[in-house]
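Asker: Quick one, structure for this:
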Amino acid sequence: MKHTIIVCVLFCELIGFASSLTGDFSWYNSLVKPSFAPPNYVFLPIWLTLYALMGWSLARFINSKKQHKMVGYSFFGIQLFLNALWSNLFFGLRSTFFGLADISALLAFIVLTIWKFWMVDKKAALLLVPYMLWVCVALLLNFYVWRLN
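Answerer: As a prediction, the model looks like this:
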């Protein structure tokens, strides 16, 4: 279990790091943002924590003795892909609209992942709840940035 956790956390952190390499983050600073937009310095520690929780959740799911986990793996992979894609759309292409479309689908797949993980390992599902809540905040922020700009 210990090795699985390390590998899964590093995998998720690596995906997060790779997705952050694209785009012009100074562009984000030039956008009009809603009053509830968090300061830029909070994003890195929050995302580092969330990617670690995703990895821990995945490790618990992998190590579960229960059968029929393929759909859960699929949902997890899709949400991780959509997560990485969002940075490319929002920052890389500077598209607040396509970012909003992506993050909406991302939230749906996080919910589906939590649902499937719950059937296999409730703690694995609960580890994804902070991620889901943060993506709700990010979706609202993305929506208002799209509307204001």
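
Asker: all contacts plus neighbour counts: C-alpha atoms, from now on.
Answerer: Fine.

Asker: do you know how far F43 is from I78?
Answerer: 22 Å (CA to CA, to the nearest Å).

Asker: Who has more neighbours out of those two?
Answerer: I78 (17 against 10; other CA atoms under 10 Å).

Asker: quick one: what helix or strand has the more buried one in it?
Answerer: helix 70-87 (DSSP states H and E).

Asker: same question, L139
Answerer: Per DSSP H and E: helix 129-148 holds L139.

Asker: Which strands or helices does that helix pack on?
Answerer: When contacts are defined as 3 or more CA pairs under 8 Å, 6 or more residues apart in numbering; DSSP states H and E, helix 129-148 sits against helix 43-63, helix 96-120.

Asker: For L127, which of those helices is the nearest?
Answerer: Closest approach to L127 among the helices and strands packed on helix 129-148 (CA to CA): helix 43-63, 5.7 Å.

Asker: and the angle from that closest one to helix 70-87?
Answerer: Here the directions of helix 43-63 and helix 70-87 differ by 160 degrees (axes from the mean of the first three to the mean of the last three CA atoms, to 10 degrees).

Asker: For helix 43-63, could you pull out the residues that count as buried?
Answerer: 47-48, 50-62 (16 or more other CA atoms under 10 Å).

Asker: For stretch 14-33, which outside residues touch it?
Answerer: Stretch 14-33 is contacted by residues 47, 51, 80, 84-85, 87-88, 90-94, 141, 144-145, 148-149 when judged by CA atoms under 8 Å, 6 or more residues apart in numbering.

Asker: again, 7 Å this time
Answerer: Outside stretch 14-33, the residues that touch it by CA atoms under 7 Å, 6 or more residues apart in numbering are 84, 87-88, 91-92, 144-145, 148-149.

Asker: Another sequence for comparison is provided below:
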Amino acid sequence: MSTSGSTRSGLDLPSRDELLRIVGFVVLVNLVGGAAAVIGGPGSEWFLALEKPWFYPPGWAFGVVWTLLFSLLGVALYRVWRADESGERRVALGAFALQMVFNVAWTPAFFGAQNPGLGLAVIAVLWVLVVATIWAFRRVDRPAAALLVPYLLWVSFAAVLNYDIWRLN
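Answerer: A predicted model of the protein is given here:
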């Protein structure tokens, strides 16, 4: 067996060190992404009093979905980070960092400021930045870009949800 962890089927598995680095990226992205949750969330009196659209998911779904998405983002970020040094790689890493800033900023805008309109503005910028990040990742590592597609779909859904909450209230 090679040091890369190849199996008899020819599938290359990550080495122990590489697996630890992947887990580190997944944990880091989950910590950064979840950090804003300490500001407040759907359990606040303010939010509970808001009218929600008919398609508002059950509360537990958000934690599950975000953990899965942040985990995919961590793997994608690792794949780009490990790529050969290049201008495209630097752009991709910068795009990822910028979209994460807006991802984290949404919670203080929406829940902290108790302002669905401000949240909508932040998530609109986030959506554009996620598309740009997918494009930048694709130039470095296509599988990494593909790992961001579920995130784009969820941000799209969240934007529609945010809009409807803003509209209803």
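
Asker: tm score of chain vs chain?
Answerer: TM-score of the superposed chains, computed with TM-score structural alignment, normalised by the length of structure 1, equals 0.95; 149 aligned residues with a CA RMSD of 1.1 Å.

Asker: once aligned to structure 2, how far is the helix holding I78 of structure 1 on average?
Answerer: Once fitted to structure 2, helix 70-87 of structure 1 is off its aligned match by 0.6 Å on average (mean CA distance after the TM-score superposition for structure 1).

Asker: how about R147 of structure 1, what's its partner in structure 2?
Answerer: Applying TM-score structural alignment, one finds that R147 of structure 1 aligns to R167 in structure 2.

Asker: likewise K65 of structure 1?
Answerer: Matched by TM-score structural alignment, K65 of structure 1 corresponds to D84 in structure 2.

Asker: cool, F43 of structure 1 as well?
Answerer: Per TM-score structural alignment, F43 of structure 1 is aligned with F62.

Asker: center of structure 2 - which residue?
Answerer: Structure 2 has F70 as the residue nearest its centroid, 4.8 Å off, counting by CA atoms, centre = their mean.

Asker: Would you mind giving the secondary structure of the closest residue to that residue other than its chain neighbours?
Answerer: Of all residues not flanking F70 of structure 2 in the chain, N30 sits nearest, at 5.3 Å (CA to CA, 6 or more residues apart in numbering). Here N30 of structure 2 takes the helix state, with states given by DSSP: H, G, I helix; E, B strand; the rest coil.

Asker: count of neighbours near N30 of structure 2?
Answerer: 20.

Asker: For it, which residues are in contact?
Answerer: 67, 70-71.

Asker: What is the nearest of these to V149 of structure 2?
Answerer: When the contacts of N30 of structure 2 are compared against V149 of structure 2 (criterion: CA to CA), the nearest one is F70, at 12.1 Å.

Asker: what's the spacing between that closest one and L147 of structure 2?
Answerer: 10 Å.

Asker: what does N29 of structure 1 align to in structure 2?
Answerer: Match for N29 of structure 1 (TM-score structural alignment): L48.

Asker: meant to ask about L100 of structure 1, not that
Answerer: By TM-score structural alignment, L100 of structure 1 lines up with L120.

Asker: Then W86 of structure 1?
Answerer: That one, W86 of structure 1, aligns with W106 by TM-score structural alignment.

Asker: can you pull the contacts of that match?
Answerer: 119, 122-123.

Asker: Same check for those, but in structure 1.
Answerer: Contacts from the contacts of W106 of structure 2 that recur in structure 1, judged by both residues aligned by TM-score structural alignment, their matches' CA atoms under 7 Å, are 119, 122-123.

Asker: picking that back up, what's the neighbour count on the match of L100 of structure 1?
Answerer: Neighbours of L120 of structure 2 (other CA under 10 Å): 23.

Asker: Against A37 of structure 2, how distant is the match of F43 of structure 1?
Answerer: From F62 of structure 2 to A37 of structure 2 the distance is 11 Å (CA to CA).

Asker: Please indicate which of the contacts of W106 of structure 2 are buried?
Answerer: Buried among the contacts of W106 of structure 2 (16+ other CA under 10 Å): 119, 122-123.

Asker: Done for today, thanks.
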